[in-house]
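Participant: Build me a model from this:
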Amino acid sequence: MNDLLGSVWWMIVAIGVLVTFHEFGHYWVARRCGVKVLRFSVGFGRPLWSRRNRHGTEFAIAAIPLGGYVKMLDEREGDVATSELSGAFNRKPVLQRIAIVAAGPIANLLLCVALLWGMFVIGRPDYSATLGQVDGMAASAGFQVGDRFESIDGRPVRTWMDALQILTTAAIDGHDAEVAVVDAAGQPHSRVLPLSRLADGFNQESVGREAGLAWQHQMAPAVVGKTVPGLPADGVLLAGDHITAIDGNRIRSFSEIGPRIQALGERGGSAMIEVDRQGERLALELQPVRRRDNGDGPEYWALGLAPPETAMPAVHDAVQRFGPVAAIPAAFRETGRMAADALGMMRRMLTGHASVKNISGPVTIAQVANATAKRGVAWFLFFLALVSLSLAIINLLPIPVLDGGHLLYYLIELVKGSPLSERSMVAGQYVGLALLAGLMGLAFYNDILRLVS
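Facilitator: Next up, the predicted model:
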């Protein structure tokens, strides 16, 4: 219930912030162009709060917090007094109308830059793209546990999310990824991940797993939760001991302990288990024994360890932080990168290369809003920036009903020298509503599938 309420609350906060900035862009430019604004509403339906300024504009917060609008004086929407004709939107030159309509998406782009600037100044804690487990395709290509990704296909990698985004794009395009890594010993290498060999219909939402990669921060830490009575670790290792090495080999996660114990058992003899016990470094000698679960399973070598029931959170090792001045170009660069990735994914979906499952609806957005809010201010600012950018891009699509559709009408008017006929514009509105309804239906369908699965 707390997650549900949190998701609803942070969704309302996000929509309120983004819609306010978007509509303020329209409002501000309209006022500069001499257009009379009748209402500035955040939300739809019956106003819960409203007030008027000296220019006669009603500012309102409405009951349905799923968007907003700016209503301007316009002869197409009602009678306009002769004395007010100069303030009607439809009477303005086409270039001014273009500026007013484009101001909403531009406001969202500028907000995206501002939010990313704030995120970089505060510092967003994240995890490096360091491998915690390797198998399948990645193991065959020479990737090893402890490899830290530095760049992929020439694009720098700062976090595991950067790496996953670039690998997903490469997998969808069906080409191999050239990865520059630094191994656990600090030595640089160049490895090639053969993503072109992925089977047709691979899961585009889990490319890392499909390629045999698991990130270090996703692995359970090598901490002893309990020991099994009667086995070698009992009475020697204690709950809370952090195993750092076995037989001189560094241990980074609990999943690495099992294979190392099997190797020790096959070799024979005892081994030194190095642990950190409340800050004290210890080297303990243990010898694995053969064991069979329930008397009928396969035999394996064991020390008698089990992980904690509740996994400890991984330590952030890739904090993205800049000074106030350095954060300005960083925010612009990040906005450009995010926009290029978003447009590239849209192009791939339109051409059928990327799955339409990548489209998310309000349920998923609300869940992500709640999750990022829990992770701190910097992460929530990043979420707001991402949604603000998405709102700008979607609104610029040449679909009637959206800002991009109106811009298309005005560009046609510029070319032909006269406005489109009312009939053509109405027909376009119906087409736009149908496209928008289909897109929203697909987004809700994907949300439901995610909830069910």
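Participant: use CA for all of it now, contacts and neighbours both
Facilitator: Will do.
Participant: tally of neighbours for Phe149?
Facilitator: Applying other Cα atoms under 10 Å, we find 25 residues neighbouring Phe149.
Participant: Pretty sure it sits in a strand.
Facilitator: Yes. Counting by DSSP: H, G, I helix; E, B strand; the rest coil, one finds Phe149 located in a strand.
Participant: Now it: closest residue in space, sequence neighbours ignored.
Facilitator: Nearest non-adjacent residue to Phe149, counting by Cα to Cα, 6 or more residues apart in numbering: Val181, 4.5 Å away.
Participant: contacting residues for that neighbour?
Facilitator: Asp147, Arg148, Phe149, Glu150, Ser151, Pro188, His189, Ser190, Arg191 (Cα atoms under 8 Å, 6 or more residues apart in numbering).
Participant: Could you also give me the structure for this next sequence, so I can compare it with the first?
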Amino acid sequence: MLTVLAFVVTIIIIVAFHEWGHFLAMRAFGVRVLTFSVGFGPKLLNFTDRKGTLWTISAVPLGGYVKPLDAREDETAEGDPGEFSSKPAWQRVITYAAGPVFNFILAMLIYWVLLASYGQSGMRAVIGPVAPDTPAQQAGFQPGDRIQAVGDVTLEGWRPFYNEMILHIGEEQPLAVTVQDVRGEQRVRQLDIGLWSEDPESSPLETLGLNQAVIIGDVLDDSAAARAGLRKGDLVLGLEGAPVNNWQMWQTQIMGHAGEALSLTVMRDGRLLDLSVVPEAVTEQGQTFGRIGVAAGGLYRQEFSLFSAIPHAGDRFVEQVEVILASLAKLVTGKLSLDNLGGPITIAQVAGESAAVGMASFLALLAYLSITLGVINLLPIPMLDGGWIFFGIIEMIRGRSLPERFLLAAQGVGLTLVVSFMLLAIYNDLVKQFS
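Facilitator: Modelled structure (predicted):
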């Protein structure tokens, strides 16, 4: 139920903002708007405003539209001052562009609110155990390496590292990853991401042999961790002889072994130490589990005021646009398989998962999808806003309208392309569900 609700809310918000942009531009240029619809099909809710616009929410939440008075659809509209197709080309170009622009504005607002409210936090990109016989091992990565840059891009944290990897997916040249090793020296590791490029839906860290370091934060006095000799800053590499690949795995193991002695391998100041810890048995709400009394380390956090959050929101926006454009370019050039296209089922699942995590996660997804909708609609493909913008610019250069026959033919080609990609995305969704 949460998945369905999150999907519907997501589509309604990003589509409504998109169409609102078109609507406001039309009203600004004196165009008579007949219908403003979120969704298609049977009307669920509707009303007509004083200017004669029918506002409606329809049953199929897979898009929306704003319908102006247009002589191309209604010959009786010719000569009406509120008719759309007779407006100057520059006004029509602005009207078509207003939809994607409003998607971008929505994303910027969301990022601004998130940064001003929650700040920016994450886990520093420190390498834990390196899996043998993997690209990471071949590149020379060592436990304790702290990733500082990819190429010329300085970064901090796993999220920007993932984004940089996406920008380079499908490339044959290895990524030049600058790290600071445990001795404080800077080194450049040449990471071949070809194996992940073949299966970009897999976890890049797992596929390439990189693991997030489990770093000990604050240690409670007189706790199991303190008695075992754990200190703040220790890097946990092994538990009972097995590598510790992330904090969740570490926490699960500790909670599942209350009262049992566990052998640990930790790195401290570049030296490996063998320790033993006995998790204390704790009972809460009828459940008994192990606890050793440590907090997660290796975290960073930045706080922003309402004003200082603005440029950082812009940085986040630009970062996501770059990722989306790079992904689209790689789909077109074949560096990224079309099997990776996701449709409404994928969107619904991701929306539901984000909503379950919390409001901040859901809003971040909403911003990303809004940017995606805006970028895709600006592609110069007939039937999309970008196609009409392209034709409008040609008309402005020529000084006269394009032939109606050409526009109809282009519209047919554009419709075929859009429907084909939609069907492919839905097919991919179904394959993922039943494979």
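Participant: Any chance you could compute the TM-score here?
Facilitator: Once superposed, chain against chain, the TM-score is 0.80 (TM-score structural alignment, normalised by the length of structure 2); 393 aligned residues with a Cα RMSD of 3.6 Å.
Participant: Give the aligned equivalent of the residue nearest to Phe149 of structure 1 in structure 2.
Facilitator: Alignment note (TM-score structural alignment): Val181 of structure 1 maps to Val179 of structure 2.
Participant: thinking again about what came up before, among the contacts of Val181 of structure 1, who's most crowded?
Facilitator: The most crowded member of the contacts of Val181 of structure 1, judged by other Cα under 10 Å, is Arg148 (27 neighbours).
Participant: how about that residue, what's its match in structure 2?
Facilitator: So, by TM-score structural alignment, Arg148 of structure 1 is matched to Arg146.
Participant: Would you confirm that that match contacts Ile127?
Facilitator: Yes. Using Cα atoms under 8 Å, Arg146 of structure 2 makes contact with Ile127 at a distance of 6.3 Å.
Participant: thinking again about what came up before, helix or strand: which one has the match of Val181 of structure 1?
Facilitator: In the assignment (DSSP states H and E), Val179 of structure 2 maps to strand 175-180.
Participant: now the helix or strand that that strand is followed by against strand 175-180, angle please.
Facilitator: Next helix or strand after strand 175-180 of structure 2 toward the C-terminus (DSSP H and E): strand 186-191. For strand 186-191 of structure 2 against strand 175-180, the angle by axes from the mean of the first three to the mean of the last three Cα atoms, to 10 degrees is 150 degrees.
Participant: Now Leu205 of structure 2. Nearest residue, chain neighbours left out?
Facilitator: Asn211 is the one closest to Leu205 of structure 2 (Cα to Cα, 6+ apart), at 6.0 Å.
Participant: Tell me the spacing between that neighbour and Arg146 of structure 2.
Facilitator: 12 Å (Cα to Cα, to the nearest Å).
Participant: secondary structure class for the aligned residue in structure 1 for Gly64 of structure 2?
Facilitator: Under the alignment (TM-score structural alignment), Gly64 of structure 2 pairs with Gly68 of structure 1. Secondary structure, three-state DSSP: Gly68 of structure 1 is strand.
Participant: Tell me the residues that contact both of Asn211 and Arg146 of structure 2, please.
Facilitator: Overlap of the contact sets of Asn211 of structure 2 and Arg146 (by Cα under 8 Å, 6+ apart) consists of Ile127.
Participant: Next, the contact list for the residue nearest to the spatial centre of structure 2, please.
Facilitator: For structure 2, the residue nearest the mean C-alpha position is Tyr368 (4.9 Å; Cα atoms, centre = their mean). Going by Cα under 8 Å, 6+ apart, Tyr368 of structure 2 touches Ala107, Gln320.
Participant: now do His353 of structure 1
Facilitator: Going by Cα under 8 Å, 6+ apart, His353 of structure 1 touches Ile172, Asp173.
Participant: Look up how far Val177 of structure 2 lies from the aligned residue in structure 2 for it.
Facilitator: Using TM-score structural alignment, the partner of His353 of structure 1 in structure 2 is Lys335. Distance from Lys335 of structure 2 to Val177 of structure 2, counting by Cα to Cα: 21 Å.
Participant: I'm done for today, thanks for sticking with me.
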